[in-house]
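Enquirer: What follows is a predicted structure for the sequence shown.
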Amino acid sequence: MLTIGDRFPNYKLKATVGTDLENGFADLENASFEGKWQLVFFYPKDFTFVCPTEIKAYSDLADEFADRDCVVLAASTDTEFVHLAWRNSHDDLRDLKIPMLADVKRELSGALGILHPEEGVAMRATYLVDPQGIIRHVSVTDMNVGRNAKETLRILDALQSDELCPCNWQPGDDHLKAA
């Protein structure tokens, strides 16, 4: 599995960006977000139970991430058409502010090393990637355990502070001073 300090793999994927068949898709790639931080979070499957709670939580914070020059991208191994059908059938997903990447050929999830060995789907992995394409944070949780979108935002704030941040540091708290 790729980790801190590794270069995030190049990708070019279809993404679901809306709810209509005619204008609901886009091609997205690393170059689409040049000079920006990227939060790329993978979830196992569409039409499941934990995943929509996470997708909605990250979408709800999309403006706060954008204030920090960070784009938020959800990703799974489902197709863009399955993403579209799920968005149109799930009340919490209709008005998403974030794209849903379709890693159908499992190229990105495979390059990251996050394919579940038995299920063949992406594990619940979260990556914060700096503007130079370097992974600065990664976490992976059990398939049944959702993550905390506000904690990811806090970690981004800590990374962008470029300072020593103690345990439980919050924006506005003092940073540690090296002796």
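Expert: Structure received.

Enquirer: Could you use CA atoms for every contact and neighbour count after this?
Expert: Noted.

Enquirer: who touches the longest helix that the chain contains?
Expert: As assigned by DSSP state H, the longest helix anywhere in the chain is helix 149-161. Helix 149-161 is contacted from outside by 54, 57-58, 61, 65, 68, 128, 136, 165, 169-171, using Cα atoms under 8 Å, 6 or more residues apart in numbering.

Enquirer: do stretch 39-56 as well
Expert: For stretch 39-56, the surrounding residues in contact (Cα under 8 Å, 6+ apart) are 70-78, 82-83, 86, 92-93, 96, 121-129, 143-149.

Enquirer: again, only using 7 Å
Expert: Stretch 39-56 has contacts (Cα atoms under 7 Å, 6 or more residues apart in numbering) with 70-76, 78, 83, 86, 92-93, 96, 121-129, 146-147.

Enquirer: try stretch 162-176
Expert: Contacts of stretch 162-176 (Cα under 7 Å, 6+ apart): 154, 157-158.

Enquirer: Span of that stretch from start to end?
Expert: Terminal residues of stretch 162-176 are spaced 11 Å apart (Cα to Cα, to the nearest Å).

Enquirer: putting a second one here so we can go through both:
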Amino acid sequence: MALINTKIRPFRAQAFKQGKFIEVTEADALGKWSVFFFYPADFTFVCPTELGDVADNYAELQKMGVEVFSVSTDTHFTHKAWHDSSDTIGKIEYAMIGDPVGIITRNFDAMREEEGLADRATFIVDPDGVIQAMEITAEGIGRDASNLVRKIKAAQYVRAHPGEVCPAKWQEGAETLAPSLDLVGKI
């Protein structure tokens, strides 16, 4: 799981997005901030609550220059069927990538090999295709999109302000830190 500060690996996959099937590759994540949002399976319990939460925050993420790619080991056909049959999933406008052979899921080291399902995992990728943050939770623990937004804002701030770092619970506009020898032992 030593993926922080590594570049995402090549992939090519089919996705369902805004009523169409599209092809997605790693190149689609370059030049902008991206989130790869892995989840175990369509037509389940916690997954739709998380995907719906991301959908509710998608407009804000887009304003921040962030693209979202949800990924499961279901097919893009299954994603369309779920999108068409669920009000929660029906509001999703971001790409829902099908990864039935698990290439992308394995590239991000998020595959449960014994089950053939993705972990509940989130990766924040910078415009250079480098993973800046990741979160993996157990099956029954849902993620919070507002915390994802906060983490992306912190990552974007740090990238734009070399020499500064964001402390715990940092919110946009709050004070940051400039690491130095003078700060050691004083926080």
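Expert: Perfect, I can see it now. Predicted model, so just to flag it, every value in this text is computed and none were measured.

Enquirer: Could you pull out the buried residues of stretch 24-40 of the first structure?
Expert: Using 16 or more other Cα atoms under 10 Å as the test for burial, stretch 24-40 of the first structure gives 25-26, 28, 30, 36-40.

Enquirer: which residues of the first structure does the helix ranked longest in the second structure align to?
Expert: Assignment by DSSP H gives helix 46-63 as the longest helix of the second structure. On the basis of TM-score structural alignment, helix 46-63 of the second structure is assigned to residues 50-67 in the first structure.

Enquirer: where's that stretch relative to the chain centroid, distance-wise?
Expert: Remark: stretch 50-67 of the first structure is offset 9 Å from the chain centroid, using Cα atoms, centre = their mean, to the nearest Å.

Enquirer: Mind listing what's buried along that stretch?
Expert: So, applying 16+ other Cα under 10 Å, buried residues of stretch 50-67 of the first structure: 50-52, 54-63, 65.

Enquirer: Same check on stretch 68-84 of the first structure?
Expert: Under 16+ other Cα under 10 Å, the buried positions of stretch 68-84 of the first structure are 69-84.

Enquirer: how about stretch 100-114 of the first structure, which residues of the second structure does it hit?
Expert: Mapping stretch 100-114 of the first structure onto the second structure (TM-score structural alignment) gives residues 96-110.

Enquirer: That stretch spans what distance, first to last residue?
Expert: 16 Å.

Enquirer: before we move on, what about stretch 134-153 of the first structure?
Expert: 17 Å.

Enquirer: which residues sit in contact with L61 of the second structure?
Expert: Neighbours of L61 of the second structure in contact, by Cα under 7 Å, 6+ apart: V149.

Enquirer: Helix or strand: which one has the residue nearest to Q14 of the second structure when sequence neighbours are not counted?
Expert: Excluding the flanking residues, the one nearest Q14 of the second structure by Cα to Cα, 6 or more residues apart in numbering is E23, at 4.6 Å. Element membership of E23 of the second structure [criterion: DSSP states H and E] is strand 20-25.

Enquirer: mind checking how far that strand is from the chain centre?
Expert: Taking Cα atoms, centre = their mean, the mean C-alpha location of strand 20-25 of the second structure is offset from the chain mean by 17 Å.

Enquirer: Which residues does that strand contact?
Expert: 11-16.

Enquirer: mean shift between the helix or strand following that strand and the first structure?
Expert: Counting by DSSP H and E, the next helix or strand C-terminal to strand 20-25 of the second structure is strand 33-38. Taken over the aligned residues, the distance from strand 33-38 of the second structure to the first structure averages 0.5 Å (mean Cα distance after the TM-score superposition for the first structure).
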